[in-house]
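Student: The following comprises the amino acid sequence and a computationally predicted model.
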Amino acid sequence: MNAHKETFKTRFNKALSVKNIKPTELAEKTGLSKSTISHYMSGYTKPKSDKLFILAKALNVSEQWLMGLDAPMERFDPEVLKVQKESRNQYAEKWNIQFYEKKMLDSFSKLNDDNKKKGISYAENLLQNQILEEELSVRAAHQRTDQKPTEEDQKHDDDIMNNDSEWE
């Protein structure tokens, strides 16, 4: 459970110092009076939750830390989580590829020489089949049905199929 490490007064003054904000600037930024800020600095009063939120946001610190609890000073920002999630998604595919490559190499290293040759042959066959499937699917997608295409017609069709600007 979070225990109080310091008083609000101590944390508030520390935040002003660390963030290099003058009390008058904070008063302008928050809309709170200069005397209210002064009372918080002296420890004469402590803010209620609505004012605490305003102060923490203006100082860019967490409310829990400002209250004196054992919590990080940094303010929680949901946008940071969004960016982190996008970054994780961006690298997840790369990580999966690296994971499978490592797993494949680890398994391959345990094979005897005959099985290594069979594994290479099998992988090459899979690759050739994949290339053939891709070529056939592209050709099937634009194969002429009205007449047998000439080499020139086929080249023209291939150029159109492979030109990204045609598909924008």
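Tutor: That came in fine, so what should we check first?
Student: CA only for contacts and neighbour counts going forward, please
Tutor: OK.
Student: Any idea how far apart the tips of stretch 11-31 sit?
Tutor: Stretch 11-31 has an end-to-end distance of 20 Å (Cα to Cα, to the nearest Å).
Student: which outside residues touch it?
Tutor: For stretch 11-31, the external contacting residues (Cα atoms under 8 Å, 6 or more residues apart in numbering) are 32-34, 37-38, 40-41, 54-55, 58-59, 61, 65-68.
Student: 6 Å - rerun?
Tutor: Outside stretch 11-31, the residues that touch it by Cα atoms under 6 Å, 6 or more residues apart in numbering are 33, 34, 66.
Student: May I see those organised as CSV, with secondary structure added?
Tutor: Output for those, formatted as CSV (DSSP: H, G, I helix; E, B strand; the rest coil):
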residue, secondary structure
33, coil
34, helix
66, helix
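Student: Let's see the ChimeraX selection covering just the buried ones among these.
Tutor: Of the contacts of stretch 11-31, the buried ones go into a single ChimeraX selection, burial set by 16 or more other Cα atoms under 10 Å:
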select :66
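Student: want to compare, so here's the second one:
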Amino acid sequence: MAENTSTRLKAIMAQRGLKQADILRLAQPYCEKYKIKMGKSDLSQFVSGKVEPGQWKLTILGLALDVSEAWLMGLDVPMERETTPASLDGDGRIGEFVGLFCQLTAEQQALIIAQIKGILSAQ
């Protein structure tokens, strides 16, 4: 059977004696810092394999569990986390922006993108 996020989450839960509530507790500081919402339902769907986490939730899980996101996705790479993603280094503004941006509707996102392009073209 091919490895995926579900099988990897189950493996790390068994290996470390973690429950889903433990993972949520570990993830909470990162969720708060980067304004990413992840609840019981999200994690349950990831563990069951019904849903694959998006990039930011995968990053939050990787940080919380101190494992490589690529490993967590099921790729044949080492489990160990080598570095913190560059986009999460620094003062957290990028993470905060992405978290807020993801909460907008598609129409609102398009307006923000147009605004950013306008600012950049005026430089």
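Tutor: Nice, I can see it. Keep in mind that this is a model prediction, so the values were computed, not measured.
Student: Distance of the residue nearest the centre of structure 2 relative to residue 72 of structure 2?
Tutor: Centroid-nearest residue in structure 2, with Cα atoms, centre = their mean: residue 57, separated by 2.2 Å. Note on residue 57 of structure 2: its distance to residue 72 of structure 2, by Cα to Cα, is 11 Å.
Student: re earlier: in TSV, list the contacts of stretch 11-31 of structure 1 along with distance to residue 85 of structure 1.
Tutor: Converted to TSV, the contacts of stretch 11-31 of structure 1 look like this (distance: Cα to Cα, whole Å):
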residue	distance to residue 85 of structure 1
33	40
34	41
66	28
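Student: which one among the contacts of stretch 11-31 of structure 1 gets closest to residue 108 of structure 1?
Tutor: Nearest to residue 108 of structure 1 out of the contacts of stretch 11-31 of structure 1 is residue 66 (Cα to Cα; 56.5 Å).
Student: ok, that closest one - contacts?
Tutor: Applying Cα under 6 Å, 6+ apart, we find residue 66 of structure 1 in contact with residue 11.
Student: Trace it over to structure 2, please.
Tutor: Matched by TM-score structural alignment, residue 66 of structure 1 corresponds to residue 72 in structure 2.
Student: Which helix or strand contains residue 106 of structure 1?
Tutor: Assigned by DSSP states H and E, residue 106 of structure 1 belongs to helix 78-109.
Student: Packing partners of the helix or strand just after that helix?
Tutor: The helix or strand immediately downstream of helix 78-109 of structure 1 is helix 113-142, counting by DSSP H and E. With contacts defined as 3 or more Cα pairs under 6 Å, 6 or more residues apart in numbering; DSSP states H and E, helix 113-142 of structure 1 has no helix or strand neighbours.
Student: Helix 113-142 of structure 1 corresponds to what range in structure 2?
Tutor: Counting by TM-score structural alignment, helix 113-142 of structure 1 has no counterpart in structure 2.
Student: got the angle between that helix and helix 78-109?
Tutor: Put simply, helix 113-142 of structure 1 runs at 130 degrees to helix 78-109, going by axes from the mean of the first three to the mean of the last three Cα atoms, to 10 degrees.
Student: which bit of structure 2 covers the helix or strand following helix 113-142 of structure 1?
Tutor: Downstream of helix 113-142 of structure 1, the next assigned helix or strand under DSSP H and E is helix 151-162. Alignment note (TM-score structural alignment): helix 151-162 of structure 1 is unmatched in structure 2.
Student: how much space is there between the match of residue 66 of structure 1 and residue 121 of structure 2?
Tutor: Computed as Cα to Cα, the residue 72 of structure 2 to residue 121 of structure 2 distance reads 39 Å.
Student: try residue 5 of structure 2
Tutor: In terms of Cα to Cα, residue 5 of structure 2 sits 40 Å off from residue 121 of structure 2.
Student: So those two - more neighbours on which side?
Tutor: residue 5 (23 against 8; other Cα atoms under 10 Å).
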